[in-house]
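> Below are the sequence and a predicted model for it; my questions follow.
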Amino acid sequence: MFFKTKQTGDFTTNTQIIRLSIAALIIGAICAWIAVVLLKMIYFFTNLSFFHRFSFAYATPTHNSLHAWIIVPPILGALVIGIIARYGSEKIRGHGIPEAIEAMIINESKISPRVAFWKPISAAISIGTGGPFGAEGPIIMTGGSFGSLFSQLFKLSPVERRILLVAGAAGGMSATFAAPVSSVLFAIELLVFEFKPRSLVPIAIASSVADAIRMLILGPGPLFAMPILHHTSWNLLAVSFVIGLMGSLLAILLTRAIYGVEDFFRKLPIHWMWWPAIGAVFIGLGGWISPRSLGVGYDSISAMLNMKLTLYTLIGLLIVKTIIWVISLGSGTSGGILAPILIIGGSLGGVAGYVFHAQHPGVWVLLGMSATFSGVTRTPFTSIIFPLELTHNLGALLPLLVTSSISTGFSSWILPRSILTEKIVRRGLHLTREYKTDPLEMHDCKEICYIPNNTIHGDAYLTTITMNLLSHYDTKTWFTVLDDDGHPVGIVLACEILYRASITPQQKVLEIINDAPYVRNNDTAKVAMQQMLISHCDWVKVINKEDHQIEGFLTIQKLMDLRRKEYEEETERKRVFSIFQN
């Protein structure tokens, strides 16, 4: 432990937050450059694969002239990825976010340098050869890997390493999308598993620095400009509700489809290194039908938001992008999920806008993006702010709030796991995304400590009190042990006395009292629980912080009573007031 933590207060914060913030500033700056380099690598492989030129300039497979030969680049890229995964690092497979979460939970937030090296290379090859993925997942994983590697250079706890890992991930996402607030929210809602200043401040610093450097290199946002919504009507709010339901249903379909395809590939009698090449066949065929479905697709997102795509193009993009993304991701290749979700969800909103002759069709596209993103990732606040930062269309705030809330609620009700956590659960790790106040942190020890009414003198021999215990008390009864002056010095269970008496009957009661730890009367019940765990004792002394005299005792049963009360508040339902009273 570096510094003493303040145990009571709105937040538990110590001066270690300064060190973490300085480290996060460095991580955010470097992750911005990592994001830029990865984007340039994607452009390079796109130029090489579809236009046969050596260039790092922006390029998209949409306007290629390969015709039927468009099938070849995805297959070649997938073969290379399979080889890298087999002989480089298997951790490059997938979109990176579950792998980052798994590293935090299982491996104490330690990611190997091999993953940090091979993940961006494999992702650049995958996307640059036509993979229907976004760059953000690999950048998040790469940024997180750098944050983890940087943290391993210093003497830090696993939780502190996790904070810096997530700071790197947030920095990577911020630099990719020019969305610093959404990156922080995404980290808080999904990755860091807590909401505390010690994590929020460093993550926010990393995200801010990364976005600031991005602006210097690539220019300011928004990433996708669109017509601004100036007025929200009741009709649009109703549409937001419906699109929220539609997006959640699409999210459920996508999640089940991806893991269904993944299960199918596991049953194939060939090594997994060949699976991406099989999935790439479908990528190539899909690209032949709809070239817009290949690659990152940022140009398609911009075109949808500005309604530059026809109805049939949107339908084709929705169907083809969904199919090839599901199959390729299920095959275990390398790539991100966020941009494909935006394209698929935006296509859904765009098709609905065409069918129902929307007054603001671009907003329908935006709502479709938010609804599907929210349903897939279960990050409602990110799903509200993310579209706003991408477009700077602040007028869409209220419709996005409705859409995101409906989608998150409905998809969470129907499908217990998201696309980001299902893979982790399949590996035997149970995750919960719900955070609430611990009841043990809401009570001071002085509130709940007590002195048992039944007393025993400490100099009494065990053999002299055993018969009295057996005839008058339950074995689970607590006794207060008194010293010669009648002051309480500890407590002991009746069953402990009986057990010790059967072994050493001539022992005195005072000799069998555990050397129990103590807590101060203004400490929280959680501190008492921590002391019990550290000392392997089922009770603690509660002392006055001024004169250090014993005020009472706390047992494990008392702490469990707080948990029981919490459970009763969740489950017991009763009517408090009725208008029909006798």
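Looks like it came in fine.
> C-alpha from now on. contacts and neighbour counts both.
Noted.
> buried set for the helix ranked longest in the chain?
If you go by DSSP state H, the chain has its longest helix at helix 16-51. Buried residues in helix 16-51, counted by 16 or more other C-alpha atoms under 10 Å: 16-17, 20-21, 23-51.
> helices or strands next to that helix in the packing?
Helix 16-51 is packed against helix 113-128, helix 136-151, helix 158-177, helix 197-218, with contacts defined by 3 or more C-alpha pairs under 8 Å, 6 or more residues apart in numbering; DSSP states H and E.
> what angle sits between the second one and helix 16-51?
Using axes from the mean of the first three to the mean of the last three C-alpha atoms, to 10 degrees, the interaxial angle of helix 136-151 with respect to helix 16-51 works out to 140 degrees.
> again with the longest one
The directions of helix 197-218 and helix 16-51 differ by 40 degrees, with the same axes, to 10 degrees as the criterion.
> returning to what we had before: winner for burial among the helices and strands packed on helix 16-51?
helix 158-177 (a mean of 31; mean count of other C-alpha atoms under 10 Å).
> try this one next to it:
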Amino acid sequence: MIPDDRRPTAADGNGSPLPRHLGDFTLDGRVLVSLAWAVPIGALGATAAWALLRLIALITNAVFFQRLSTEMVSPGSAPHPWWLVLSAPVVGGLVIGVMARYGSEKIRGHGMPEAIEAILMRRSRVAPRIAVLKPTSAAISIGTGGPFGAEGPIIMTGGAVGSILAQHLHLSADERKALMVSGAAAGMAATFNAPLASVLLAVELLLFEWRPRSFLPVTCAVAVATVVRAPLLGADPLFPVDLGAARATPVVDLLCVGAGLVGGLLAVAVTALVYFSEDQFARLPVHWMWWPAIGGLIIGVGGLIEPRALGVGYDVIDELLTGHATLSLIVGILLVKSLMWGLSLGSGTSGGVLAPVFMIGAALGAVEGLVFPAVAPGFWAMVGLAAVVGGVMRSPLTGVVFSLELTHAWSVLVPLLIASASAYGLSALLLRRSVLTEKIARRGYHLSREYDVDPLEVLLADEVMAAAPAVLPPDAPLPASRDLLAATVPRRGADGSPRADAPLQRLYPVVDDGGRLHGAVPRQSLVAPGEARAVADVLIADPVVVHADDTLREIASRFARHGITAAPVVDRADPARLVGLVTVDHLLDGRLRDLAEEHDRERPLGPRSWRSRSGRRRDGYATLRT
């Protein structure tokens, strides 16, 4: 039974209750518990982000400048001996390989696939050692020159913090997921001072749902992390861009489509490069522990060609977005950084993807700015950044909002949206999966990032049920008649018309002459009655029932919970009055209607709309199939 406080109370203009399937999300006390725990998780996520950035700076200063300092500095900001540039990434790769071999293999990679895998395959459970090993390995990788970002590791680290705390509480897997993603998004927000983009990233990549029970804790943690970040890392945008009074013209907006398509092609290329590299490393006749060192050698060679491609490169991103980058730097970053990042990431080293993608995208936009009409310094670099992020991560909204929050150049929202959506569309057309999900698919898991309303959530029992099933009187003798055993359950097709493939009825409601439900009898009890002589001997007096206004999703959950495949449908106002029978086959009919809405084309207002080729639907509207 549905609790009284969950029943519909609103009424339409005629005073009738509104259909329950038109209800919106509901909250309960468990969300408040998650919200309460999201506060400390947000603070811990911000602290972890600050610690990781300081550890990266400490290692970078120690390795490349031979000093103890936690001031953020780029390895390529000053000249270094060739042997240091070449050997530092190799040594860093060796250390990471040892940590992965004898610590945890989960620290390999850029963090996002590992976080998604923990959510979907391990019920949001992360081992405590990951919270220490992942940021440490990432700091070593980036601090010794790795061309990676800190966001992937901090997402895994923040997620580990949330997961570890949640594992000490009496929570469901979904509640644990909400707290794990809260920690991941909090670390992201603190790293980039981009709260809205962090929430969008959580929704588009990690939560796999849109519900208050997860959205509210994530938002709370992100807000807390952003507040905590201010005294730790500052409250200013990471890459402030002043576009002045510049506004995009229709011609510029049209060119943003082209910029987005070019960005999508680059996104496809670098994604293919990452997994080409991973495939080649898998063919090496050496243990994977040594792969990060080989990847480090690739980084070192790239660093000799373009030193400023080493490390996170926030200073380079700033120059690109503000229009101060030289042509040699732009070309060097676009070519060398792309190759270094793609080839070394395939080695299984530790580091994130966002910062490199920011830099590569901004460099592409800067190149386009040499050809396209001038709008403002850094405008085309921002367009390229949003496009490549949208194409690589297949998260167009995150790409747009990230670009805006990083720069605070809110006046270029529309051009960024156009470019990001164009890149996303092309990437989705050419690639089955993104750089974030391909690794999961290669491990044998199926992952879908497409969100849709469950068709079982929008159909009610009385829209698919058999309204006149075969019934038994309570005082009937056994065995049952042949006609009764041959009774079938009517089904409806996608257009609401009766189907010919009606299955045998598997459950027989027991009803008296007044239509009152006394129980139910399974078909098997009629086929093989044993010692039973009357219906009363095989009667299930308290069967699982559903209501006519229950959604098919509620019914499917009830079937799964009780291990049944059919149930009598009763009137909610009068639970003893039988109104029909619903079966698993009817649930499939509901799914069939969803497939019809996706694939069957119609012309309701066309020249032949007065005549239906496939019959009249149950609601009285004609449907034309093409």
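Looks like it arrived, so ask away. Computed from a predicted structure; not experimentally measured.
> any chance of the helices and strands packed on helix 16-51 of the first structure in TSV, with distance to T421 of the first structure too?
TSV is the format used below for those (distance: least, C-alpha to C-alpha, whole Å):
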stretch	distance to T421 of the first structure
helix 113-128	20
helix 136-151	14
helix 158-177	16
helix 197-218	21
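> returning to what we had before: so the longest helix of the first structure aligns onto which residues of the second structure?
Counting by TM-score structural alignment, helix 16-51 of the first structure lines up with residues 30-65 of the second structure.
> Also stretch 178-195 of the first structure?
Using TM-score structural alignment, stretch 178-195 of the first structure lines up with residues 193-210 of the second structure.
> ok, residues contacting the matching stretch?
115-116, 119, 177-178, 181, 184-186, 188-189, 214-215, 218-219, 222-223, 226, 229, 235-238, 395, 397-399, 401-402, 405-406, 449, 451 (C-alpha atoms under 8 Å, 6 or more residues apart in numbering).
> neighbours of K476 of the first structure, just the number please.
K476 of the first structure has 11 neighbours, counted by other C-alpha atoms under 10 Å.
> quick one: whatever residue of the second structure lines up with it and V336 of the second structure, what's the gap?
K476 of the first structure maps onto L504 in the second structure, with residues paired by TM-score structural alignment. L504 of the second structure sits 67 Å away from V336 of the second structure, going by C-alpha to C-alpha, to the nearest Å.
> other SSEs contacting the next helix or strand after the longest helix of the first structure?
For helix 16-51 of the first structure, the following helix or strand on the C-terminal side (DSSP states H and E) is helix 72-87. Helix 72-87 of the first structure is packed against helix 113-128, helix 275-289, with contacts defined by 3+ C-alpha pairs under 8 Å, 6+ apart.
> how big's the offset between the shortest one and the second structure?
By mean C-alpha distance after the TM-score superposition for the first structure, the fitted helix 275-289 of the first structure averages 0.7 Å away from its aligned residues in the second structure.
> The following helix or strand past that helix: average distance to aligned residues in the second structure?
Sequence order places helix 298-305 as the next helix or strand after helix 275-289 of the first structure, per DSSP H and E. For helix 298-305 of the first structure, the mean distance to aligned residues of the second structure following superposition is 0.4 Å (mean C-alpha distance after the TM-score superposition for the first structure).
> Give the aligned range of helix 298-305 of the first structure in the second structure.
Going by TM-score structural alignment, helix 298-305 of the first structure sits over residues 314-321 in the second structure.
> The longest helix of the first structure vs the second structure, mean deviation?
For helix 16-51 of the first structure, the mean deviation from the second structure after alignment is 0.6 Å (mean C-alpha distance after the TM-score superposition for the first structure).
> How far does that helix sit from its chain's centre?
With C-alpha atoms, centre = their mean, to the nearest Å as the basis, helix 16-51 of the first structure stands 21 Å off its chain's centre.
> cool, stretch 524-537 of the second structure as well?
Distance of stretch 524-537 of the second structure from the chain centroid (C-alpha atoms, centre = their mean) equals 51 Å.
> Same check on stretch 245-253 of the first structure?
Offset of stretch 245-253 of the first structure from its chain centre (C-alpha atoms, centre = their mean): 20 Å.
> do the same with stretch 471-486 of the first structure
Put simply, stretch 471-486 of the first structure sits 49 Å off its chain's centre (C-alpha atoms, centre = their mean).
> For that stretch, which residues meet the burial criterion?
For stretch 471-486 of the first structure, burial by neighbour count (16+ other C-alpha under 10 Å) applies to W478, F479, T480, V481, L482.
> How about stretch 86-96 of the first structure?
For stretch 86-96 of the first structure, a neighbour-count test (16+ other C-alpha under 10 Å) marks R86, G88, S89, E90, K91, I92, R93, G94, H95, G96 as buried.
> S347 of the second structure: what secondary structure?
Using DSSP: H, G, I helix; E, B strand; the rest coil, the three-state assignment for S347 of the second structure comes out as coil.
> how many other residues sit next to the equivalent of it over in the first structure?
If you follow S347 of the second structure across to the first structure using TM-score structural alignment, you land on S331. Here the number of neighbours of S331 of the first structure (other C-alpha under 10 Å) works out to 29.
> which ones are touching S331 of the first structure?
Contacts for S331 of the first structure were tallied using C-alpha under 8 Å, 6+ apart; they are V261, E262, F265, W275, P276, I278, G279.
> try 10 Å
The contact partners of S331 of the first structure, taken as C-alpha atoms under 10 Å, 6 or more residues apart in numbering, are 78, 93-94, 258-259, 261-266, 272-280, 325.
> Would you mind checking those for buried ones?
78, 93-94, 258-259, 261-262, 265, 272-280, 325.
> In the second structure, what sits opposite P488 of the first structure in the alignment?
Here P488 of the first structure is matched to L517 in the second structure, going by TM-score structural alignment.
> count of neighbours near that match?
Neighbour count for L517 of the second structure, taken as other C-alpha under 10 Å: 24.
> ok, now L156 of the first structure?
When neighbours are counted by other C-alpha under 10 Å, L156 of the first structure registers 15.
> Show me what it lines up with in the second structure.
When the second structure is aligned by TM-score structural alignment, L156 of the first structure is paired with L171.
> How much space separates T26 of the second structure from R213 of the second structure?
Taken as C-alpha to C-alpha, the span from T26 of the second structure to R213 of the second structure is 9 Å.
> which ones are touching the corresponding residue of the second structure for T408 of the first structure?
In the second structure, the residue paired with T408 of the first structure is Y424, using TM-score structural alignment. Residues in contact with Y424 of the second structure (C-alpha under 10 Å, 6+ apart) are 260-261, 263-265, 267, 387-397, 399, 418.
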